[in-house]
Each structure stands twice: as structure tokens, then as C-alpha cells.
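>>> Predicted model and sequence below, questions to follow.
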Amino acid sequence: MATPKLGWVIYNGHLGGKKFLDFAEWIQRAAKAQGIEMKIIKNNALLGMVGTDNSLLNDEQQLPDFVVFSDKDIPLAQQLEAMGIPLYNSSKSIAVCDNKILMYQALAEAGIRIPKTIIAPKIFPGTMPIQLDTFNPAIVELGFPMVVKEAFGSFGEQVYLIHNKEALHQKISEIGTNPFVLQEYIQTSHGRDIRINIVGGKIVASMIRTSDTDFRANVSRGGSMQQYTPTEKESELAITAAYAVGTDFAGVDLLFGPGEEPLVCEVNSNAHIRSIYDCTGVDVTESIISYIKEVLS
């Protein structure tokens, strides 16, 4: 394929707030600087027509050479791929990263070190009350405190530090039928982690995040950030994790395990890039567009 001339960057048209459009605008600017026209498209402006001739109902007259898919509308991503349009990231990698259960399974299958993780059983809406005794073996295995993470959530939300059995039962009852995992609490990483941005199997930026007020170090939750040079072991782990979940670009979060041994906290297929830019001065979108050009040319 020749060097791409037209791209789309897709974001969610129903989400308020500047941060989702922000990433799209940065991608558009980086593409323009590298000679590519980049249109910003809302996901709800594209209606997929499924059939023997897959297509879209939309106002765009020309289909793109590629799409930077910065949303989690996985059926739309699959529809675009069915039409032969390359996606970055792919629908499969977005689906894996969006669901923490699938993400941890993919990382474990690749032999990547993660906190000890237990999957909660599926509960259908409208069925009998949650059988809380089901979780007794997890309490024995993990002890307290433990971390409960809903399968779907971003920016450190839907992640809870649980200190006793009563609090665990209350949180499970609140979560209800949403899928979740129970996870080992890594005390040595309390209030600190590393964010490493990977593009095309290479590290392009990294920072350490710390919080004095929360066990989560997310900047969106008040954490502070500082430029950081990862060790060789941390670098290899982050690159391997991004590859294991199938991403072309990702933000990989590492925890400090006992003895400072790194563990993968999670891989973000749609990591926002303003904070890493504010911290390091590195515009990750420039590397994303350069990588796509190289792959497609």
C-alpha cells in the first residue's frame, strides 16, 4: 500500500468532557504535520450495515486508508475491519484491554507477572441474591486488604481497596451483576506506579506517578507525576505486556512488587496522552502516526 493520505480518528460522541476529543485533536495535528489528512469522526455518526456487503451509513464520501480508534465501541471497530480498513488499535486488542478479566488472562497466558487475581463468578440480573459465601476461598487466598476491580472502568475508577470481610460483602453487593476480579494488594506499590507509553514495540515516554492520599496513583485522582527512566527489566515487561494483548500502541502501568520487582497492573489500549506530555514533553501521537505510516507504506 502507498503512504496513507486519509485517516479517521474515531471518538465517542456521547461522552462529555474535553479529554476524549483532546486525543483526537492531537492525532489530527500529528497527522497533518506528517502530510496526512485526518478527519475527526464521532462513533455515533457511523451506523454499521451488516450483511454480505458490509458498509456504513454516514455522510463521508471517501473511506479512510486507516483509522485510529480511540473509542471502545467494539462492534463498530469490527465493522470497519470487516470492510477491510486497518485499525489502530485493532478491535480485538481494544476488547481485551477494555475487559480486565480478558486482559489478565492474556497477560498470564504470556507468562507476564501480575498480582494474584481471582475471577468472580458470573451473576445474571434478576436471579437469586448473591451468595456471598462463594467468596470465602478468595478471602483465604488473598487476605486483607485486597483490591476489587470491576472488569470495565477507566482512570482508576471502579477500583476499590477492601479491608475486611464486611466491607467486601458490601462492595460485592453494590457491584451486583457487573463482572469483577478480586486481586492481591501490592503494599510495596501503595500510592505509586509507573506509566510507560509503547508504540510499535518501543518505549516513547514514561513517568512515575505518586499519591499521598490514595492507594491509586492516577493523575486524574490527584496523583503527581515525574519523568522516569525505566529499568531494563521494567522496559522489557512493558513491551512484552503491550504485545501480549495485541496493541500497536498502549499505556502500560507497572507496580513495584516486593524487592522492587515489577508487576503489570494493566494495559490501556486507549491511554490519554496529555499527562505524559505535560510530564515529559513527549507527544506520543507523533510516534503513533509515524508508526502507522511505516506499517502501511
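Sure thing, it's come through.

>>> Please count neighbours and contacts with C-alpha atoms only from this point.
Fine.

>>> Apart from its chain neighbours, what residue comes closest to the residue most central in space within the chain?
By Cα atoms, centre = their mean, the chain has its centre lying nearest to N268, at 2.0 Å. Computed as Cα to Cα, 6 or more residues apart in numbering, the closest residue to N268 that is not its neighbour in sequence is G251, at 5.0 Å.

>>> Hmm, G200 and that neighbour touching each other?
No: look at G251 against G200 with Cα atoms under 8 Å: they stay out of range, at 12.0 Å.

>>> Quick check: H163 touching L142?
No: counting by Cα under 8 Å, H163 does not reach L142; the two are 11.3 Å apart.

>>> more crowded one of the two?
Just comparing H163 and L142: by other Cα atoms under 10 Å the higher neighbour count belongs to L142, 17 against 13.

>>> residues touching the more buried one, list them.
Residues in contact with L142, defined by Cα atoms under 8 Å, 6 or more residues apart in numbering, are 116, 183-184.

>>> go again using 7 Å as the cut-off
L142 sits next to E184 when contact means Cα atoms under 7 Å, 6 or more residues apart in numbering.

>>> here comes the other one, which I'd like you to weigh against the first:
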Amino acid sequence: MKLLMLCREPRLYSCQRLQQAAASGGHQMDIFDPNRCLLKLSVNPPHFQLYYQANRNADPILLDKYDAVLPRFGTSSTKMGCAVLQHFAAQRIYCLNHANAFALARDKWQSLQLLLQNGIPVPSSFLSGCEFTAENAVRTATKSAVQNNVEQAESSLILKTLSGSQGIGVMLTEKPQSAVSLLETLTQAQISVLLQDFIAEADGADIRCFVIGEQVVATMQRKGQSGEFRANCHRGGVTEKIQLTQQEKQIAINATKAIGLDVAGVDLIRSKQGVLVLEVNASPGLEMIEKTSGIDIATQMISFIERKVTESVNIL
């Protein structure tokens, strides 16, 4: 097969591992930055074309057709990356995570709404309009946390920007006054943010599940450094192996399906209310979870693509 990965940083561990796994399977994989693409639509006959400019001084080249596309772009490339994905999907080329699902996963609030709509447990969360006062938003969120018997509910709340990754845009406020001040500042800057219960009993730990299709292929527990509530590895968190219950695995699979993804990193947290889904990541990193679990996730992803492409060919 001829594969295309959409990624701005080809040197990243995940990109290198997937390219190696593709080569081991006898496939060619190109890695292109979606922000360097030019999309063309023509009407007679209906036609989709894509040009790529490797650098500012290079002449654009018309790309050949690919058998499948792997999206691995970051939040700064979401809009153009999804446009490129849709361009390929319109040509009936298989995309490992479709544009609509990818964009949905990047919006923390809309993805939480859809998860709860599908019966998947999430932390109590609040999103206020720009004319709803920050003081009332924080008071309502804090009152709800007390009613839910959340530890330290009288003071602590999590604030999250609607887009962001690797722990960026996630803030812990230990006093209501701090939450009000921060929410007012972000609202004034026209940055949308949600409020969420702080799950103190998790002790700075969460669980990353790597889902491919309808299977959890690898897991790890992440724990933040002393004094750090975020468990993300990019924030200095440490990882270890962990065994999940069948119920926890099923929740991760259901969350992936609810968002409409084929591959996802699902973050879970164990609370007094049971296991909750914090987030569903459409482009989960491979490095720490492969090294922690000892599982070759990259090869499993390529094998999944092989099956999907074969199925699509048989259908056609």
C-alpha cells in the first residue's frame, strides 16, 4: 500500500514508529505537513486534487493517489488537517479517523456532551456563556461538587480550555476567588473554558487506554509529580503498567465509538462515583505507552489499516 501520514513533525517518535512499521509490512509511507497543502476542487468532471509545497522556495507538486491516510497533526493544524482528511474521504480513500470525528475529539465540551448522551460517565462539567457571570458559574459548579460528595469540593475546581493537549490549558484553582478571577480573564480574552470537578481522591493519577477498533490494545497509569495535579507525561508525569477491569475497558471502547473514531487514546480517572472518562484523544502518542506496556502498537495500527483497506476494496 501507499500510505500518507499528516504530521508537522516527522521526527516525532510516533511518526518514526509508524513509518518503520509500515516499511516492515512492505508499505510506503509519506509524511506531509497539512499546512503545506493546497486543495483543488473542479467541477467538469468532479475532481479532487492536492498539491504539496515542501518549503517556501519549492515548487508545488501534485500528489499521487494514496490507499490510506493517517492523521497525526496537532491542535494548531486541526482546521486544515481536517480539510485535507475530508478531501481524501471524498475520494473514498480510507482515513484512520475521519475528519468530523477528529474535529469533535478536539473540542473538549462537545465531546463530553456526546459521551454523556451515549451513557458514558464523565466528570460534572460546566460551560458558561459570555454574559453569564463568572462568580455565578463558579458558585454553581462548587455547589454541585458538594452535592456530589466530591473531596475538597468547597474550594477546588479544574478549568480547561476547549482545545489543548499534553496538559496545556488545564488549570487547578484551589479557591473560588481564584476560579472567578481566572474565568473572568479567559472570558475577556475570548477563550472558551469549561469548569470541572477536581477529583482529589485520584491523587494526581489517571489511566490512558489505547483503543484500536473495538479492542483496548494497551494501557498505562500516569501519575503527576509531587505537587502536580496533571498526570500528563509532558508535564513530568511517570507511568506504570496497570490492569483494567472488563468494565473499564468497555467504557474506553464505548467512548471511542461514541466520538466516531477508529483509533483513540481514552483517558480514565477512578473516582468515588466510579470510573469517569476525562478525554478522548484522536491522535494519541505512542512513545510512553509502548515503552510502559511493551506492546508494539504501531504494527497493530498498520495491520488495522490493512484490514480496513481490504474491506473497502471488497465492498467496491
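Happy to help now that I have it. Keep in mind that this is a model prediction, so the values were computed, not measured.

>>> Fetch the TM-score of the aligned pair.
TM-score for the superposed chains, counting by TM-score structural alignment, normalised by the length of structure 1: 0.88, backed by 281 aligned residues with a Cα RMSD of 1.9 Å.

>>> hmm, back to that, so what corresponds to the residue nearest to the centre of structure 1 in structure 2?
Aligning on TM-score structural alignment places N268 of structure 1 opposite N281 in structure 2.

>>> Next one: that match from Q166 of structure 2, what distance?
10 Å (Cα to Cα, to the nearest Å).

>>> Strands of the stretch 151-297 of structure 1, residue ranges please.
Under the criterion DSSP state E, counting those that start in this stretch, the stretch 151-297 of structure 1 carries strands at the ranges 159-162, 180-184, 192-199, 202-210, 224-227, 249-256, 262-268.

>>> Give the closest residue to L76 of structure 1 in space, chain neighbours not counted.
L76 of structure 1 sits nearest to G48 (Cα to Cα, 6+ apart), 6.6 Å away.

>>> Distance of the one you found relative to Q105 of structure 1?
For G48 of structure 1, the distance to Q105 of structure 1 equals 30 Å [Cα to Cα].

>>> same question, N270 of structure 1
N270 of structure 1 sits at a distance of 19 Å from Q105 of structure 1 (criterion: Cα to Cα).

>>> Kindly report the same for H190 of structure 1.
Between H190 of structure 1 and Q105 of structure 1 the computed distance is 24 Å (Cα to Cα).

>>> Point me to the helix or strand that includes the residue sitting furthest away from the middle of structure 1.
In structure 1, counting by Cα atoms, centre = their mean, M128 sits farthest out from the average C-alpha position, at 32.9 Å. Under DSSP states H and E, no helix or strand contains M128 of structure 1.

>>> check contacts around it.
Applying Cα under 7 Å, 6+ apart to M128 of structure 1 gives no contacts.

>>> One more: E135 of structure 2?
Per Cα under 7 Å, 6+ apart, neighbours of E135 of structure 2: V180.

>>> follow-up on the earlier one: with distance to A82 of structure 1 added, can I get the strands of the stretch 151-297 of structure 1 in CSV?
Shown next, in CSV, are the strands of the stretch 151-297 of structure 1 (distance: least, Cα to Cα, whole Å):
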stretch, distance to A82 of structure 1
strand 159-162, 34
strand 180-184, 31
strand 192-199, 24
strand 202-210, 28
strand 224-227, 40
strand 249-256, 21
strand 262-268, 24
